[in-house]
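Chemist: Fold the stuff below for me.
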Amino acid sequence: MSTDLSRKIEKQPILQATHPIKLYLICFISMWERYAFYTLRAILVLYMTKKFLFTDTQAYSAFAMFSAIVYLTPLIGGYLADKILGMKRSIMIGGSILIFGYVLLATQNTAFFYLGLSTICIGGGLFIPNIASMVGQLYQENDMLRESGFSIFYTSTNIGAFIPPLVTAFIVFRFGWNAAFIMAAISMLFSVIICGLTIQNDSKIKGKSNVRLFILFWLSLLSIICFSSKLIQHTHYANIVLFCIGILFFIFIIQKSFFLEKEPRNKLIACLILITLSIVFSLLYEQSAMSLMLFTEFNTHRQLGNWTIPTITFQSLNPLYIIIMGPLLAKLWIYLSKQQLNPSVTLKFGLGTCFMGLGFVLLPLAILLFANQGMISLWWVVASYFLQTLGEMFVSPIGLSMVSSLSPAKMLGVMMGVWYFATAVANALSGFAANLTTISSHSNLPVLTSATYEHAFALMGALTLFVGICIIALSPLLSKMIGKKSFST
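Modeler: Model (predicted):
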């Protein structure tokens, strides 16, 4: 009886007086890393096509695979943090490697280009999952501030993502490509310095001073960097490797689940189901730097008065919306929790996926009903970004919170890596999805391309809406596996 009572007490929601100060330090560290990454993301395709004269197909393939590997390497980074390095040490090492990667890109040397991209992939693999895991460690599983804390974290990272599309074009035009990459390296240096001065070492994992282990660690990293460089160059082989790695990790996690008790095993399985379904969501999200960017360039009236808005500027809409909506949603989740009306993680996943689908369905409707010579108003694109971002705010920060709360403590780093691996798969598939918008005539005339975009966006949006509806339908079952109601605290 006393055991049952203690379990009920443990499941009661906890509300701290306020968020820990450490949350805001972590947010500041992550913000500078995001500035560096989104500087690269904003100009990478243009850099490849203008500086190295890549074809569009080559640029999109390299971009998709680079983005995939960026989110694949957290599988390794999470494991190393769990078993060997600890979170702070992983972040410090990863941040230092990222600095070196951006410096390599600043050389504007073809020989160093792929090496720089792969170095950034490895550095990000050590940095990204562990900065998110640090947020999860600040709260108990049933703390009512947990989801609010992740929303604040997600909002802060998008402050770093908001600035690059606005300023990078000017930096490149005024000072050259290398200046943009140097700025990215400097922002990473700020991130590493702040982490080193403010974040304490992990209490449970002490760094090992074994010289052989140290040498083996760095040799392994160098080998992975060289291997990743080849994968970015040869994407057809990379897709096979990506598929094999996914199967191996899936088998590994399922095998581990057999040694868990029923409740944590059900939570882990539900977590894996939602992570798998999130691939469709992430696939559409990545179109903002691919097909949606070209659609904005060639099929959207971008005039606002006498000013023609640069295409790259539209990529600031997503982080701008997040900055605005993030604090509002954080307060909303707390209010709904107090009223015992907070939608479950699964229901939020479903709703967010539906919003993303609607964001893409809106565009073919605009083309069909309001296009003039294949061109639509910029406000349709603005509205599409709003719906996409609203969906993202339901899925991404809640997803990070879900992984940290549903994963067994000893598998937290690996499961956080699996969350990013799903994004890696989506990035790899996003290149294939973007190819739906290509036309054989190689013409960018709006009257010729609008029908192609209409068909592609309708297909992407409808598929995502279908997945979202399926998640909502499965919400009661998944919520039961997690141990929560569809509307709960």
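
Chemist: C-alpha only now, for contacts and for neighbours.
Modeler: Noted.

Chemist: So which bits of the host helix or strand of Leu369 are buried?
Modeler: Following DSSP states H and E, one finds Leu369 within helix 345-370. Residues 345-364, 366-367 are the ones in helix 345-370 that count as buried (16 or more other Cα atoms under 10 Å).

Chemist: Buried residues in stretch 79-93, which are they?
Modeler: Within stretch 79-93, the residues that qualify as buried are 79-82, 85-93, counting by 16+ other Cα under 10 Å.

Chemist: So what touches that stretch?
Modeler: For stretch 79-93, the surrounding residues in contact (Cα atoms under 8 Å, 6 or more residues apart in numbering) are 77, 123, 126-128, 130-131, 133-134, 192, 195-196, 199-202, 205-208, 410-414.

Chemist: same deal with stretch 220-232?
Modeler: By Cα under 8 Å, 6+ apart, stretch 220-232 touches 62, 65-66, 69, 114-115, 117-119, 121-122, 237-238.

Chemist: now do stretch 236-252
Modeler: For stretch 236-252, using Cα under 8 Å, 6+ apart, the contacting residues are Met65, Leu231, Ile232, Phe421, Val425, Ala428.

Chemist: Where do the strands of this structure begin and end?
Modeler: With DSSP state E, the ranges of strands along the chain come out as 300-301, 303-304, 307-308, 342-343, 376-377, 487-488.

Chemist: Make CSV from the ones you listed and add mean neighbour count to it.
Modeler: Supplementary listing: the strands of the chain in CSV, determined by neighbours: other Cα atoms under 10 Å:
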stretch, mean neighbour count
strand 300-301, 19
strand 303-304, 10
strand 307-308, 9
strand 342-343, 20
strand 376-377, 21
strand 487-488, 16
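
Chemist: Next, the structure of the following sequence, for comparison with the previous one:
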Amino acid sequence: MAHSPASTTGRGHPKGLYLLFTTEMWERMSYYGMRALLVLYMVGATGNGGFGWSQAKALQVYGLYTALVYTTPVLGGFLADRYLGQRLSVTLGSILMMLGQFVLAMPGNNEALFYAGLGLLVVGNGFFKPNISTMVGGLYAPGDSRRDGAFTIFYIGINVGAFLASAVCGTLGEKYGWSWGFGSAGVGMALGVLVFLLLGNRFLGDVGKRPTQVVRQESKPAAPAAALTRAEVDRIVVIFVLALFVVFFWAAYEQAGGLMNLYTDAKVDRHLLGWEVPTTWFQAVNPIFIIGLGPIFAEVWTSLGRRGRDPSIPAKMALGLLLLSFGFVFMLGASKQSATEGKAAMMWVVTAYFFHTAGELCLSPVGLSMVTKLAPTRFASALMGVWFIANAVANYLAGLIGGYAEKLGEFDLFLAITAFTAVAGVVLLGVSPVLKRMMHGADEIRPTAPTGSEQGGAHSAPAA
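Modeler: The predicted model follows:
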């Protein structure tokens, strides 16, 4: 599939990467701005514009919403592969999500409008999420040592947006009213689609313009659709196996926006130098850590890759699960302190987020890169959507799991999460050599030096 992205920057990455970075940043501001407010809005007092729902109901709705957010990318990826192309799908998704945020911002505390706004966000995300990630992979050739580093750079964009979400949307929503928070998230999404439309042709070339299936048919018009090879089948199996382990990771990690968010609001001493830190600001802790740690991880993976010593994808993801598990140890400390003293110190939660962030950087951007490496080209966006199905299941489970805190108590629930994620990490580490063999070399990279030739133009990146 012939792409012609624009020339690379001085650091050796295509300029299109930074356009996709910026577009994703504004979209993530929109999403995380709404997410930081969502459960607080649902349990908030009706007199202040909230719905006054119970914690269990709010977490159930939150889990269902976030599950649907990660389900619709399957259909969005399929439509992009077959009919729309990735570029048009990203544009359409951006517009729908912008409208969804503005519907949520409408005053009146109307449940019908609330669900309509969430619905627009769900559908829009389905078009946006799998296709912008696949376009990042489309900037790089198979075996390019920059690819994992590129996805980590892209992931920093996600978290710059998440930081802006808490700083802007969260503050406006908590301090000035829910409508201000949701409305500012809509403005962020509008900026994202505007930048993408203005600069797409200049920096992305032909990447994502046409449906993958159409390009394939034109490049080989007389050839019938080839059956999947044994290597391709094995690689698809690896995607599904790793997706299973990702369910364990995200079901635990997504307590951040639900249970941990509510826990921080009610049971953490948020006073600092005589001032009470807004609850939504704690949602910025993770993106701040990612912005700081992301370049370090990107450089580590790229440096190891140039020397041919990069750990396998399953091994990186196993490490991510183990770091996440260790982070929940600090939530055990927090729940112990809040049970005995009424409130827990902020540093318990901040330290937990630090290790959750380190685990996330080992797993999430690497997982996105993995799908672009292993998926057969004709199914690239659809399999990226399937990857997000794991997130869908995990997010729904996260809501259900968080709801048990009222019955079990936070300590027992955090202990169970710690144990399950640790076991999952150990098991994945044990089977990682088998999974690596089943990739049939698709995750291997060519050791390179940062020479002038590496600084040249970007290539297309059909999956092997």
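
Chemist: What would you report as the TM-score here?
Modeler: After superposition, the two chains reach a TM-score (TM-score structural alignment, normalised by the length of structure 2) of 0.84; 415 aligned residues with a Cα RMSD of 2.4 Å.

Chemist: thinking again about what came up before, TSV please, covering the strands of structure 1 and showing distance to Gln16 of structure 1.
Modeler: Formatted as TSV, these follow (distance: least, Cα to Cα, whole Å):
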stretch	distance to Gln16 of structure 1
strand 300-301	47
strand 303-304	46
strand 307-308	48
strand 342-343	17
strand 376-377	46
strand 487-488	18
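
Chemist: Run through the residues that contact Ile95 of structure 2.
Modeler: Shown in contact with Ile95 of structure 2 (Cα under 8 Å, 6+ apart): Gly124, Met189, Ala190, Val193.

Chemist: How about the contacts made by the aligned residue in structure 1 for the last one?
Modeler: With TM-score structural alignment as the criterion, the equivalent of Val193 of structure 2 in structure 1 is Val192. By Cα under 8 Å, 6+ apart, the contact set of Val192 of structure 1 is Ile29, Ile91, Met92, Gly95, Ser96.

Chemist: rerun that using 10 Å as the cut-off
Modeler: The neighbours of Val192 of structure 1, taking Cα atoms under 10 Å, 6 or more residues apart in numbering as the test, are 29-30, 32-33, 91-96, 98-99, 186.

Chemist: Relative to Gly177 of structure 2, which of the contacts of Ile95 of structure 2 is nearest.
Modeler: Met189 (19.4 Å; Cα to Cα).

Chemist: for structure 2, which residue is closest to the average position?
Modeler: Centroid-nearest residue in structure 2: Ser364, 6.8 Å away (criterion: Cα atoms, centre = their mean).

Chemist: Wait, that one touches Tyr155, no?
Modeler: Yes. Taking contacts as Cα atoms under 10 Å, Ser364 of structure 2 lies within contact range of Tyr155: 8.4 Å.

Chemist: Quick one: neighbours of the alignment partner in structure 1 of Val237 of structure 2, just the number.
Modeler: For Val237 of structure 2, the aligned residue in structure 1 is Ile269 (criterion: TM-score structural alignment). Counted with other Cα atoms under 10 Å, the neighbours of Ile269 of structure 1 add up to 19.

Chemist: What of Gly10 of structure 2?
Modeler: The burial count for Gly10 of structure 2: 10, using other Cα under 10 Å.

Chemist: closest to Leu436 of structure 1 out of the strands of structure 1?
Modeler: strand 300-301 (18.5 Å).

Chemist: with structure 2 superposed, average distance for the closest one?
Modeler: Average distance, strand 300-301 of structure 1 versus aligned residues of structure 2 after superposition (mean Cα distance after the TM-score superposition for structure 1): 2.7 Å.

Chemist: And the residue nearest to the centre of structure 2, what's its match in structure 1?
Modeler: So, by TM-score structural alignment, Ser364 of structure 2 is matched to Ser396.

Chemist: got the contact list for the residue mapped onto Gly77 of structure 1 from structure 2?
Modeler: Counting by TM-score structural alignment, Gly77 of structure 1 corresponds to Gly76 in structure 2. Counting by Cα under 10 Å, 6+ apart, Gly76 of structure 2 makes contact with 84, 86, 89-90, 93, 123-131, 381-382, 384-385.

Chemist: same question, Pro343 of structure 1
Modeler: Pro343 of structure 1 neighbours (Cα under 10 Å, 6+ apart): Trp333, Leu336, Ser337, Phe349, Leu351, Lys484, Lys485, Ser486, Phe487, Ser488, Thr489.

Chemist: how about 8 Å then?
Modeler: Going by Cα under 8 Å, 6+ apart, Pro343 of structure 1 touches Ser486, Phe487, Ser488.

Chemist: got TSV for those, with distance to Arg146 of structure 1 too?
Modeler: Listed next are the contacts of Pro343 of structure 1 as TSV, based on distance: Cα to Cα, whole Å:
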residue	distance to Arg146 of structure 1
Ser486	18
Phe487	16
Ser488	14
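
Chemist: picking that back up, the residue nearest to the centre of structure 2 and Ile417 of structure 2: what is the separation?
Modeler: Going from Ser364 of structure 2 to Ile417 of structure 2 by Cα to Cα, to the nearest Å gives 19 Å.

Chemist: The stretch 201-350 of structure 1: helices as residue ranges?
Modeler: For the stretch 201-350 of structure 1, helices defined by DSSP state H, counting those that start in this stretch occupy the ranges 211-233, 235-257, 262-285, 291-299, 317-338, 345-370.

Chemist: Would you tell me which of the ones you listed gets closest to Arg146 of structure 1?
Modeler: Closest among the helices of the stretch 201-350 of structure 1, using Cα to Cα: helix 317-338, at 9.4 Å.

Chemist: That closest one aligns to what range in structure 2?
Modeler: Helix 317-338 of structure 1 maps onto residues 285-306 of structure 2, going by TM-score structural alignment.

Chemist: what about that stretch, how far off from structure 1?
Modeler: Averaged out, stretch 285-306 of structure 2 is 0.8 Å away (mean Cα distance after the TM-score superposition for structure 1).

Chemist: Centre of the chain to that stretch, how far?
Modeler: Offset of stretch 285-306 of structure 2 from its chain centre (Cα atoms, centre = their mean, to the nearest Å): 15 Å.

Chemist: ditto for stretch 342-350 of structure 1
Modeler: Centroid displacement of stretch 342-350 of structure 1 relative to its chain, using Cα atoms, centre = their mean, is 19 Å.

Chemist: just stretch 306-324 of structure 1 next, same as before
Modeler: Counting by Cα atoms, centre = their mean, stretch 306-324 of structure 1 comes out at 19 Å from the chain centroid.

Chemist: Give me the residues contacting that stretch.
Modeler: Residues outside stretch 306-324 of structure 1 that contact it (Cα under 8 Å, 6+ apart) are 42, 155-156, 158-159, 161-166, 169, 288-289, 293, 296-297, 302-303, 382, 385-386, 389-390, 393.
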